[in-house]
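>>> Whatever this is, show me its structure:
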Amino acid sequence: MVPKRSFNAVAFKRIYRLVSPNILKCSLYASFFIGVTACQPQQNSNDPNVTSPLHTSSQPVESLPPLLTLDELLNTDDFQMGIKQSVLNDDQASLRDWQQQLLAVAKEVRLSERDLARISGEQGLVFIEFEAKKQLFHDEFIEQFMNFENIDDLIQKYPYLSGLHQRALSLLNARDTAIQRAAKLLSDDGLQGVDYTQEARAQWKAYMINSGKLEELKN
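I've put the predicted structure just below:
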């Protein structure tokens, strides 16, 4: 329901040249940047074939496109884990810290002024908290979805996520329709001593896990 992505190696190779030591010291993203730079082969500065770093181009840095999108930054695993834990703990100070780290990296990867405005100040804090709650809803829904649990309480817990509610209910309807059809096929086969619905559920769950559909849904 809510896609999750992480920084990839290509993006790191492009970004690490632009990250200043001060930013690295204050950001939990530093482990990613430092890990990449440590793996880069050392180049001979006298080698005429060595290409100049991206930021030494004659093109002004301000005119270069962003290295990553806001969605890519928001959906990195460490950021998601951090903001979700902050919301679960009702820890506004921790959430602000994550906001500052996000802003620091966002500036380094040259996000647009519009995107920076979305994650800045009090309104930006509300936006980040909302993103965390969307992910918390998603995580809880996946567990209940796979265990055939009622999600009424979950919907009441996050009443303002109406778009996600509709998506969740659609997935539930599709799941239940598939199980009903499977149960009908089992019944038509004339198997004895079998709870057709329970067997259909077991087969559906096994399919979701073994086919990779569950992982797709999580991501």
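>>> CA atoms for contacts and neighbours, from now on please.
Will do.
>>> Quickly find the element holding E143.
helix 121-146 (DSSP states H and E).
>>> Buried ones in that helix, by neighbour count?
Within helix 121-146, the residues scored as buried using 16 or more other CA atoms under 10 Å are 124-125, 128-139, 141-142, 145-146.
>>> next one: stretch 70-79
Buried, per 16+ other CA under 10 Å, within stretch 70-79: L70, L73, L74, N75, F79.
>>> How about the contacts made by the residue lying closest to the last one once chain neighbours are set aside?
By the measure of CA to CA, 6 or more residues apart in numbering, the closest residue to F79 outside its immediate chain neighbours is W98, 7.3 Å from it. By CA atoms under 8 Å, 6 or more residues apart in numbering, W98 lies in contact with F79, G82, I83.
>>> From those residues, which land in helices?
Residues of the contacts of W98 located in helices (DSSP state H): F79, G82, I83.
>>> In contact with the second one, which residues?
With CA under 8 Å, 6+ apart as the criterion, the residues that contact G82 are L95, W98.
>>> 10 Å instead, please
Neighbour list for G82: L88, S94, L95, D97, W98, A132 [criterion: CA atoms under 10 Å, 6 or more residues apart in numbering].
>>> swap in V87?
S94, L95, I128, E129, F130, A132, K133, L136.
>>> And it, which helix or strand is it part of?
In this assignment (DSSP H and E), V87 forms part of helix 77-88.
>>> following that helix, which helix or strand comes up?
That would be, after helix 77-88 and using DSSP H and E, helix 92-108.
>>> which parts of that next one are buried?
94-106, 108.
>>> Can you give me the neighbour number for I155?
17 (other CA atoms under 10 Å).
>>> Distance to A117 for the ones in helices among the contacts of W98 - can I get that in TSV?
Converted to TSV, the ones in helices among the contacts of W98 look like this (distance: CA to CA, whole Å):
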residue	distance to A117
F79	18
G82	21
I83	19
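>>> Which one of the residues you listed is nearest to L214?
F79 (22.3 Å; CA to CA).
>>> That closest one and L24: what is the separation?
Using CA to CA, to the nearest Å, we find F79 at a distance of 15 Å from L24.
>>> T197 too?
55 Å.
>>> Sequence B follows; please return its structure for comparison with A:
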Amino acid sequence: MLEHGGLTPPPASASAQSLHPVLREPPDHGDLGSHHCQDHSDEETPTSDELEQFAKQFKQRRIKLGFTQADVGLALGTLYGNVFSQTTICRFEALQLSFKNMCKLKPLLNKWLEEADSSTGSPTSIDKIAAQGRKRKKRTSIEVSVKGVLETHFLKCPKPAAQEISSLADSLQLEKEVVRVWFCNRRQKEKRMTPPGDQQPHEVYSHTVKTDTSCHDL
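Predicted structure coming up:
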């Protein structure tokens, strides 16, 4: 069993290997530090054993309920105002966060679990949030005629400025991000097609554009 060690450091002679990750993990500076966690001064600080047991039970219940770690992180943000990444939830379940951050995250996850348990079998806000989290951004399909315009512009300027991209997007009725990504992918494709030290890019484009105008990623 683990001993509580979150408040006082172990003796210098203690072996780091004998400590649980919760106790030997240095304080995190990115996962929970930017979140405004609740004040738990009125709650008893859990022991390492209690945290370990809760993390184990939480993971089992989450899986049984059919939610992913990403679903949980998204739900926490929507329901309670604290958005957490899938990595943070994963590290909590694996007891790889600092003791302090484990204590901060435990009550939020406990509330989520209670909400999920109480609403099993009926459509809930958690189910809707999870469904939204599972939706993946659809790949944009660009028409052949539009690709032709993009290719022509690419021959003149392989790396257009933000203003040019915005103007081009408006004229083609595409989202600015779609155009930006297309040019980025097109440049990467050209790099793969051009042997190091060979012709200048503009010289190569004139030979390749007629035979291959597709973009792998769009």
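>>> Let me see the TM-score of these two.
Here the TM-score for the pair of chains, by TM-score structural alignment, normalised by the length of the second structure, is 0.24; 95 aligned residues with a CA RMSD of 6.1 Å.
>>> follow-up on the earlier one: tell me the one of the buried residues of stretch 70-79 of the first structure nearest R201 of the first structure?
Nearest member of the buried residues of stretch 70-79 of the first structure to R201 of the first structure, counting by CA to CA, is N75, at 31.6 Å.
>>> just to revisit the earlier point, how about the buried residues of helix 92-108 of the first structure in JSON lines, adding distance to W204 of the first structure?
Output for those, formatted as JSON lines (distance: CA to CA, whole Å):
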{"residue": "S94", "distance to W204 of the first structure": "40"}
{"residue": "L95", "distance to W204 of the first structure": "39"}
{"residue": "R96", "distance to W204 of the first structure": "42"}
{"residue": "D97", "distance to W204 of the first structure": "42"}
{"residue": "W98", "distance to W204 of the first structure": "39"}
{"residue": "Q99", "distance to W204 of the first structure": "40"}
{"residue": "Q100", "distance to W204 of the first structure": "44"}
{"residue": "Q101", "distance to W204 of the first structure": "42"}
{"residue": "L102", "distance to W204 of the first structure": "40"}
{"residue": "L103", "distance to W204 of the first structure": "43"}
{"residue": "A104", "distance to W204 of the first structure": "45"}
{"residue": "V105", "distance to W204 of the first structure": "42"}
{"residue": "A106", "distance to W204 of the first structure": "42"}
{"residue": "E108", "distance to W204 of the first structure": "46"}
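>>> just checking, K218 of the first structure touches D139?
Yes - contact criterion CA atoms under 10 Å: K218 of the first structure and D139 qualify, at 7.5 Å.
>>> related to what we said a few turns ago, reformat the contacts of V87 of the first structure as JSON lines; add distance to A182 of the first structure.
Listed next are those as JSON lines, based on distance: CA to CA, whole Å:
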{"residue": "S94", "distance to A182 of the first structure": "47"}
{"residue": "L95", "distance to A182 of the first structure": "46"}
{"residue": "I128", "distance to A182 of the first structure": "42"}
{"residue": "E129", "distance to A182 of the first structure": "41"}
{"residue": "F130", "distance to A182 of the first structure": "38"}
{"residue": "A132", "distance to A182 of the first structure": "36"}
{"residue": "K133", "distance to A182 of the first structure": "35"}
{"residue": "L136", "distance to A182 of the first structure": "31"}
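>>> and the helix or strand hosting K111 of the second structure, what other elements does it pack with?
Element membership for K111 of the second structure, per DSSP H and E: helix 99-118. Applying 3 or more CA pairs under 10 Å, 6 or more residues apart in numbering; DSSP states H and E, we find helix 99-118 of the second structure packed against helix 21-24, helix 48-65, helix 69-80, helix 86-93, helix 125-134.
>>> Please name whichever of those is nearest to N110 of the second structure.
Proximity to N110 of the second structure (CA to CA) singles out helix 48-65 among those, at 7.9 Å.
>>> Please find the angle between the direction vectors of that closest one and helix 99-118.
Counting by axes from the mean of the first three to the mean of the last three CA atoms, to 10 degrees, helix 48-65 of the second structure points 40 degrees away from the direction of helix 99-118.
>>> Assess the claim that M81 of the first structure and Q135 are in contact.
Yes - judged on CA under 10 Å, M81 of the first structure makes contact with Q135 at a distance of 9.4 Å.
>>> okay, now F183 of the second structure: neighbour count?
Around F183 of the second structure there are 21 residues (other CA under 10 Å).
>>> Name the helix or strand for it, please.
Using DSSP H and E, F183 of the second structure falls in helix 176-193.
>>> Would you enumerate the residues in contact with the nearest residue to A116 of the second structure once chain neighbours are set aside?
Nearest residue to A116 of the second structure, sequence neighbours excluded (CA to CA, 6+ apart): I126, at 6.9 Å. The contact partners of I126 of the second structure, taken as CA under 10 Å, 6+ apart, are 67, 71-72, 74-76, 78-79, 112, 115-116, 119, 132.
>>> Quick check: of the residues you listed, which lies closest to F92 of the second structure?
For the contacts of I126 of the second structure, the closest approach to F92 of the second structure (CA to CA) belongs to V72, at 11.8 Å.
>>> I'd say the closest one and Q132 touch.
No - in this structure V72 of the second structure lies outside contact range of Q132 using CA under 10 Å: 11.8 Å.
>>> Give me the more crowded residue out of these two.
Using other CA under 10 Å as the criterion, V72 of the second structure and Q132 rank with V72 on top: 24 against 13.
>>> Now do the more buried one against L51 of the second structure, distance only.
18 Å.
>>> likewise R192 of the second structure?
Taking CA to CA as the measure, R192 of the second structure falls 50 Å from L51 of the second structure.
>>> For those two, work out which one has more neighbours and name it.
Between R192 of the second structure and L51, L51 has the larger neighbour count (other CA under 10 Å), namely 20 against 10.
>>> thought F127 of the first structure was touching R96?
No - here F127 of the first structure does not reach R96: they are 11.6 Å apart, not a contact under CA under 10 Å.
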